[in-house]
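Student: For reference, the sequence and a predicted model appear below.
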Amino acid sequence: MSLANPTFRSATPADVPALVTLVESSYRGDSSRTGWTTEADILDGRRTDPDMVADALGGPGSRMLVAEADGGLVACCQLEDRGGHAYFGMFAVDPALQRGGLGKKVLAEAERVAREEWGAKEMHMTVISVREDLIAWYVRRGYVRTGETSPFPYGDERFGLPKRDDLQFELLVKPLA
């Protein structure tokens, strides 16, 4: 196995601790600054917790897709079948492995699963609208900015402690058919 050819599988409950660590290291704290997907400048606190991850892999129409390479878990994402479209979230790549193409492979596999296994016609995701570099990355992969926004859950520490008062989510959509 190598990063050139990661293997993909659905996460199991035994993966929850490693998934929490992976997601946290990709988005929050100093370790996240190794990669380019950090939210450390806009949010403190946690990105997820064991209960949220367990819900993502055990809920109806929901699964966590994991990528493994060289014997370890190196990336993940959550997929939800929402009847006609799929939702993509909780995407994380080990910060030390970012910028090497692994994220593109995970996104492509998630799109394949949504299209081929669920028959989804579109993939939806929400991204914090001030994350222009991240949004641009998705746009280069065929996602379209819809301009549709939803409020950031200020006051709900499960989603972090905002350092700014202008956070909101923007919906991005990509046709899969």
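Tutor: Sure, I can see it.
Student: Please count neighbours and contacts with C-alpha atoms only from this point.
Tutor: Will do.
Student: can you give me the strands in this structure?
Tutor: Assigned by DSSP state E, the strands in the chain fall at 7-10, 43-44, 62-69, 72-81, 85-93, 122-128, 144-151, 161-162, 168-175.
Student: G84 contacts E122, doesn't it?
Tutor: Yes: A contact is recorded between G84 and E122 when judged using Cα atoms under 8 Å, the distance being 7.2 Å.
Student: Settle it for me: which of those two has more neighbours?
Tutor: Using other Cα atoms under 10 Å as the criterion, G84 and E122 rank with E122 on top: 18 against 13.
Student: which one is the more buried one nearest to, not counting chain neighbours?
Tutor: Beyond its immediate neighbours in the sequence, the residue positioned closest to E122 (Cα to Cα, 6 or more residues apart in numbering) is P175, lying 4.3 Å away.
Student: One more: V66?
Tutor: The shortest distance from V66 to any non-neighbouring residue, by Cα to Cα, 6+ apart, is to C76 (4.3 Å).
Student: Enumerate every residue touching L3.
Tutor: If you count contacts by Cα atoms under 8 Å, 6 or more residues apart in numbering, L3 has them with 69-70, 102.
Student: Who wins on neighbours among those residues?
Tutor: Highest neighbour count within the contacts of L3: L102, with 20 neighbours (other Cα under 10 Å).
Student: wait, that residue sits on V93?
Tutor: Yes: in terms of Cα under 8 Å, L102 counts as a neighbour of V93; the distance is 7.5 Å.
Student: Pasting the second one now:
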Amino acid sequence: MSDTAQRGELPLTFRHAVDADTPLLTALVESAYRGDASRAGWTTEADLLEGQRTDPEGVGAAVRDPESIMLVVEREGAVVACCQLEHRGEEASFGMFAVSPGLQGGGVGRAVLAEAERTVRGQWGATRMRMQVIRQREDLIAWYERRGYARTGELSPFPYGDERFGIPRRPDLVFEELVKPLG
């Protein structure tokens, strides 16, 4: 019996996003990471960054990119999570991951990550999944490590000065690469 069935929750459904999903997905990503609403969940970045996490142009570009899949996750017809998958040869990149703050900690994120891994293996034959996480998000990195992701030691600078990604509240933000082999 699945975790979802044991808790008596309704099943999740997965589909590829279409242009009409862009406003809702933008709002979902913002609610999971920025502002007071994000504090209802554990993935908030509100103490590290203010301003926007993404915008309709960025989400729309991900939806329309032929080398990208924006995965939409629904429960009873309501969008509750999403993630972006990008095809990069033998690898896939995982990003723009958001779970509705009120559902965080209940297994939705774990299910989305597992479906994302299945999708990139099946759709593109990807052998590895790669992602970037703000290094200061130790709790989030630990969550990914429990799911088989490993720190590579590769660091990338945070795009200071580009408010499309938020306004940093501290001067030391940096991205760390995580990778997982897909079996």
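Tutor: In hand now; what should we look at? This one's a predicted model, so the numbers in the text were calculated from it and none came from an experiment.
Student: Mind checking the TM-score on these two?
Tutor: Comparing the two superposed chains by TM-score structural alignment, normalised by the length of the first structure, the resulting TM-score equals 0.98, with 177 aligned residues with a Cα RMSD of 1.2 Å.
Student: circling back to that earlier point, between L102 and V93 of the first structure, what contacts are shared?
Tutor: A75.
Student: follow-up on the earlier one: what about the residue nearest to V66 of the first structure, how many neighbours?
Tutor: Neighbour number of C76 of the first structure under other Cα under 10 Å is 28.
Student: Quick one: map H16 of the second structure onto the first structure.
Tutor: Taking TM-score structural alignment as the criterion, the aligned counterpart of H16 of the second structure in the first structure is S10.
Student: Quickly note the distance from its match to P50 of the first structure.
Tutor: As for S10 of the first structure, its distance to P50 of the first structure is 16 Å (criterion: Cα to Cα, to the nearest Å).
Student: mind listing what the residue nearest the centre of the second structure touches?
Tutor: Within the second structure, one residue has its C-alpha closest to the average C-alpha position: by Cα atoms, centre = their mean, that is F97, at 1.2 Å. Taking Cα under 8 Å, 6+ apart as the definition of contact, the neighbours of F97 of the second structure are 29, 81-84.
Student: Next, the angle strand 91-99 makes with the longest helix anywhere in the second structure.
Tutor: Taking residue count as the measure and DSSP state H as the definition, the longest helix of the second structure comes out as helix 108-124. Between the axis of helix 108-124 of the second structure and that of strand 91-99 there is an angle of 150 degrees, by axes from the mean of the first three to the mean of the last three Cα atoms, to 10 degrees.
Student: Pull out the buried positions in helix 108-124 of the second structure.
Tutor: 108-109, 112-113, 116-117, 119-121, 124 (16 or more other Cα atoms under 10 Å).
Student: with those residues in mind, which one is nearest to I167 of the second structure?
Tutor: Closest approach between these and I167 of the second structure, by Cα to Cα: G109, at 25.7 Å.
Student: So that closest one is in contact with V99, correct?
Tutor: Yes: counting by Cα under 8 Å, a contact exists between G109 of the second structure and V99, whose distance comes to 6.4 Å.
Student: any common contacting residues for the two?
Tutor: Residues touching both G109 of the second structure and V99 (Cα under 8 Å, 6+ apart): A81.
Student: whereabouts in the first structure does stretch 47-59 of the second structure align?
Tutor: Mapped onto the first structure using TM-score structural alignment, stretch 47-59 of the second structure spans residues 41-53.
Student: Pull out the buried positions in that stretch.
Tutor: For stretch 41-53 of the first structure, the buried set under the neighbour-count rule, 16+ other Cα under 10 Å, comprises 42-44, 46-50, 53.
Student: Turn these into a markdown table, including distance to T146 of the first structure.
Tutor: Conversion of those to a markdown table gives the following (distance: Cα to Cα, whole Å):
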| residue | distance to T146 of the first structure |
| --- | --- |
| I42 | 23 |
| L43 | 24 |
| D44 | 27 |
| R46 | 28 |
| R47 | 25 |
| T48 | 26 |
| D49 | 29 |
| P50 | 31 |
| V53 | 27 |
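Student: Out of the residues you listed, name the ones that lie in helices.
Tutor: Secondary structure assignment (DSSP H) places 50, 53 from the buried residues of stretch 41-53 of the first structure within helices.
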